[in-house]
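1. Build me a structure from this.
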Amino acid sequence: MVSPLRRRLRRALLGAGVLVVVVLTVIAGGVAWVWSTADISTVGTTEFTRPLTIPPLAASTVEPDGTRVFTLDIQSGTTAFEPGHEAETWGFNGSYLGPTLRANNGERVRVRVRNQLPEASTVHWHGMHLPATMDGGPHQMVEPGATWTPEWTVAQPASTLWYHPHPHGATEDHVRRGLAGMFLVDDAAAAALRLPSTYGVDDLPVIVQDLRLRGDRLDGAHTAFRDVGFLGNRTLVNGTLAPYQEIGDELVRLRLLNASTARIYTFTFDDARPFALVGTDGGLLERPATLDRVQLSPGERAEIVVRMRPGERTVLRSDRLDAGLDFWANRFAGGDDTFDILELRAAPTLRESPALPAALVPASTPDGSDAVTERRFDLAFSGINGAKMAMDRVDTVVTRGTTEIWAVRNVDGMPHNFHVHDVQFRVLDYAGGAPPPALTGPKDTIFLAPGVTARLALRFDGPADPDTPYMYHCHLLWHEDLGMMGQFVVVEPGQQAGAPPGHAH
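-> All right, here's what the predicted structure looks like:
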């Protein structure tokens, strides 16, 4: 006969077993639900009802000494992304995004940056070659109510650059709220090529971001398993939801900028039409490359030229990501998401465009043949080379006037990219082979799938400043905020690095 104690114990164990099964079933069901609802698609369902907003060219004045002066006010406001819904946003000289700054290679520029926010921020000139004290990284914080006035001489070829905040630990939040804008550099060599170049007509800025609206507010929450950072469920171009653009020319140049904080886009057209890639992050290629898609991770840019036929419509979209991620990482990094982004509407009669030239400009980046050293940078969620960012620590010291090779490797299972301040680099090899066409131009940001190594050639032309560092970091901005960032200084031959100050931001 079984004793009462044993019967009670058996019932307790049976009940506990049932509870465990129920809990596991609930967890499994929850995971299955999260998995099944993780992908997003707006393909085929987007009604393009809003004219594309073209950011205005920033007003400027020219001083007697030839210095071009801009003013940028960092400010808060409200923006109606949808009729009747005003969301709180941030912008430069307005409520969202900022004007397009434009200057010539060789021109002296000065920018008055006035912070009207209730918290400190910065303005980083992404892709610009300039002194470290003018770079706008986390060592150049602008306090509320303060003005920062960087000044430098533009010293690089024609290119599509951009500007955005860079406060240590808060970059994702500041960019997601709307602080971004383009900075275009012009030069005589590019002007002579007769590429589409009428701003806002056949030469269009295309600033692509994702967002999530919750009624009258921007939702910045990170959803389950999204280790890449914030991913939205809708896309904006130049701050416009579901935009269209009227086209009046046979050829149109799109200056694509991925200004999202974590999302990776695979840009293509709905009819898979070919286009000419003519420029990357830091300027024009040596010759156009014919592609039907181009992948851009956060911070990367591409200049493409697409041919239109009279009366037709075509949609720029983002296709699924093919980046070597496993099925779990791809799903929760947004790799299965697809978006219709921008509709181009050709007029019934189009202005004739000059044919694209077969050659563009000579290479402006080093080929690595005179490199004085090769360094290794391992990227992982835990940091770079095993260390998280420290504001008062110099991680790398480079000598002015020298070329180096940096081997950058993704050593964990999630997507990363790598951005270097101040310089444009050449990709020598990628994943053990020759770089694909989209990586053959000058670059300052590069995507790295898990296990992939890219070897980069960089030349450090200075000026030297042993006390003020530049940054290198993952440009998936939540990763940057959590410490995937390091610092380097440029010194004169034989000079030692100084000690950059740490601060509370």
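2. drop to CA atoms for contacts and neighbour counts, all remaining ones
-> Noted.
3. Next one: Asn385 from Asp395, what distance?
-> To Asp395, Asn385 is 10 Å away according to C-alpha to C-alpha, to the nearest Å.
4. and what of His416?
-> For His416 relative to Asp395 (C-alpha to C-alpha), the value is 20 Å.
5. Between those two, tell me which one has more neighbours.
-> His416 (27 against 19; other C-alpha atoms under 10 Å).
6. Report the contact partners of the nearest residue to that one once chain neighbours are set aside.
-> Of all residues not flanking His416 in the chain, Leu448 sits nearest, at 5.5 Å (C-alpha to C-alpha, 6 or more residues apart in numbering). With contact taken as C-alpha atoms under 8 Å, 6 or more residues apart in numbering, Leu448 is in contact with Arg409, Asn410, Pro415, His416, Asn417, Phe418, Ala454.
7. What is the most widely separated pair among the residues you listed?
-> Pro415 and Ala454 (13.9 Å; C-alpha to C-alpha).
8. Neighbour count for the two, which is higher?
-> Pro415 (28 against 23).
9. pretty sure the more buried one is in contact with Ile446, am I right?
-> No: using C-alpha atoms under 8 Å, Pro415 makes no contact with Ile446, being 11.2 Å away.
10. Just say helix, strand or coil for the residue nearest in space to the middle of the chain.
-> For the chain, the residue nearest the mean C-alpha position is Gly299 (1.6 Å; C-alpha atoms, centre = their mean). Under the three-state scheme (DSSP: H, G, I helix; E, B strand; the rest coil), Gly299 adopts coil.
11. one more to line up against the first:
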Amino acid sequence: MNKILISITILGTLATISNQALGSINHSSGHSHNTTFNQATLTKEFQKPLLIPPLLKGEIKNGVRTFDLNVTKGQWEFIDGNFTETYGYNGPILGPVLSLKKGEKTKINIKNNLSEETTVHWHGGILSQDVDGVHNADIQPNTQKSVEFILNQPAATLWFHPHPMHKTASQVYKGLAGLIYLEDEQSESLKIPKTYGIDDFPIVIQDKKLTKDGELTYSTTHMEKIHGKSGGYLMINGIISPYIEIPNGLMRLRVVNGSNATNYDIDLNDQEFYQISSDGGLLSKPVSMKKLTLAPGERGEILVDSKKLNNKSYLYINGKEALELRKNKKSGLTQIPETLAEIPEITKNLADLKTRTFTLKTTSKGNTINNTPYNMEKLNFDVQKGIQEIWEIKNGSKMMDMPHPFHVHGAQFRVIERNGKIPPLNEQGWKDTVNLNAGDTVKILITYTTDGITVYHCHILEHEEDGMMGQFKINN
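-> Sure thing, here's the model as predicted:
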């Protein structure tokens, strides 16, 4: 088998930046924990093209689609002429996009070239304990581990990232993150943009603090453990203030909030666009909107009609120009589909279902769920495989005014209620992460179909590592 070893080339010289510091933090804007970025002293904005990660289709061997992932240290130039150490999959930062098909057996060979242990968690995958990348999943330095799985779930944009105990936050911050494009017959039949890097773009949004010399380091103060590691330099696919060339017609942005702790408000300066997919797959029909808010771990696919944009427009993140959109002469699709996918109606009498309650709370003393910090030696409860339950999730951090994105492993769920009301249309599809602002209560309908022990946690990574996580067993 030919090894697929992708070297991501640094795309020339990055824009000269003297400063791109954070402005104010607004914890209470809508459903968003917003960080405002100041770019007034950025001297050469939008001079670098957006980095488009390699799209890997793997190699079919004995009926199994096989990939090689090399976890490695690299050197990356966030700021002109200043290289700093980063982590990446198959390259110096971030990682490739893995192209998978529903129901197809997949094998991933993971080689850890770091000087510390790591794991790979397949975020959004309906997978059992043995391959989820959390329990007994450590890959020691200079060793290799292979995992095999089948993603038997609807088409979606999933992602993968490290999940080792007490090292998740630092390893993600240093650059480890990649995407999975999972397709099925329904997604392949839709007339929506699908040409990778031409009208279908991966958009991984992150923010990182750099020294004046452009050095990336990770450490946390007491306040950063409470609030999460947030702020500094806003970047998309590892590039600060990039641009992309887009066709004259529809373009598809697969947006991933890959940050440690920052919520992002995404808009096109009051221009309408359509969300077509959430974390776990296509929505039933496109949802018109002018702003999309994503918490850490959440994904959202949007369709933008560039015919309605100026020749030079911008994607705004938290009110600032973050990605320049330059029209080229290529023609694109023009018709927004009326329907996308069939999502089962919720017909069961919900009053008959077991309800569990989870209260996420940040205090000056730390982060807990139901007033209990994570204990890897303790199971918080058991569930029965295949049995629907209602989980009522509460954000009890009123005094701290902190949001909490609640993420479950090994399942996709449906949001059935937000603060006593029907959830917004773009939250009515399949989800694995849901954001709660201070004081919010969200109810989800969830069923586990896998085996073993799995976890749930806040996806502010510093909260997760500080104890805002639990685990339970799925009984057959």
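12. Please state their TM-score.
-> Overlay of the two chains. TM-score (TM-score structural alignment, normalised by the length of the second structure): 0.87; 434 aligned residues with a C-alpha RMSD of 2.1 Å.
13. related to what we said a few turns ago, aligned to the residue nearest to His416 of the first structure, what sits in the second structure?
-> With TM-score structural alignment as the criterion, the equivalent of Leu448 of the first structure in the second structure is Leu436.
14. Among the contacts of Leu448 of the first structure, which one sits closest to Val123 of the first structure?
-> Phe418 (19.2 Å).
15. So what's the residue count around that closest one?
-> Close neighbours of Phe418 of the first structure, defined as other C-alpha under 10 Å, add up to 25.
16. shouldn't it be in contact with Ala449?
-> No: in this structure Phe418 of the first structure lies outside contact range of Ala449 using C-alpha under 8 Å: 11.0 Å.
17. Would you mind confirming that the residue nearest to the centre of the first structure is in contact with Arg263?
-> No: checked against C-alpha under 8 Å, the pair Gly299 of the first structure and Arg263 is beyond contact range at 10.2 Å.
18. What's His479 of the first structure aligned with over in the second structure?
-> So His479 of the first structure corresponds to His463, using TM-score structural alignment.
19. which SS class is its match?
-> Here His463 of the second structure is recorded as helix under three-state DSSP.
20. and it, how far is that from Lys285 of the second structure?
-> 34 Å.
21. The two: which has the busier surroundings?
-> Ranked by neighbour count (other C-alpha under 10 Å), His463 of the second structure and Lys285 place His463 first, with 28 against 21.
22. Quick check: the gap between the equivalent of Ile207 of the first structure over in the second structure and Ser277 of the second structure.
-> Matched to the second structure by TM-score structural alignment, Ile207 of the first structure sits across from Val204. With the distance defined as C-alpha to C-alpha, Val204 of the second structure ends up 16 Å from Ser277 of the second structure.
23. So between those two, which is more surrounded?
-> Higher neighbour count among Val204 of the second structure and Ser277: Ser277, with 29 against 23, using other C-alpha under 10 Å.
24. can you tell me which residues contact the more buried one?
-> By C-alpha under 8 Å, 6+ apart, the neighbours of Ser277 of the second structure are Ala156, Leu283, Gly300, Glu301, Ile302, Asn426, Gly429.
25. now the residue mapped onto Ile416 of the second structure from the first structure: how far from Ser369 of the first structure?
-> Counting by TM-score structural alignment, Ile416 of the second structure lines up with Leu428 in the first structure. Between Leu428 of the first structure and Ser369 of the first structure the computed distance is 10 Å (C-alpha to C-alpha).
26. more neighbours, these two?
-> Neighbours were counted for Leu428 of the first structure and for Ser369 using other C-alpha under 10 Å; Leu428 has more, 21 against 10.
27. Does that one touch Ala457 like I think?
-> Yes: using C-alpha under 8 Å, Leu428 of the first structure is in contact with Ala457, at 6.7 Å.
28. which residue packs closest to the counterpart of Gly136 of the first structure in the second structure, ignoring adjacent ones?
-> For Gly136 of the first structure, the aligned position in the second structure is Gly133, judged by TM-score structural alignment. Spatial nearest neighbour of Gly133 of the second structure, excluding adjacent residues (C-alpha to C-alpha, 6+ apart): His121 at 4.3 Å.
29. Now do the same for the one you found: its match in the first structure.
-> Looks like His121 of the second structure aligns to His124 there (TM-score structural alignment).
30. Same question for Glu298 of the second structure.
-> Per TM-score structural alignment, Glu298 of the second structure is aligned with Glu300.
31. now swap in Lys194 of the second structure and tell me
-> Checking TM-score structural alignment: Lys194 of the second structure goes with Ser197.
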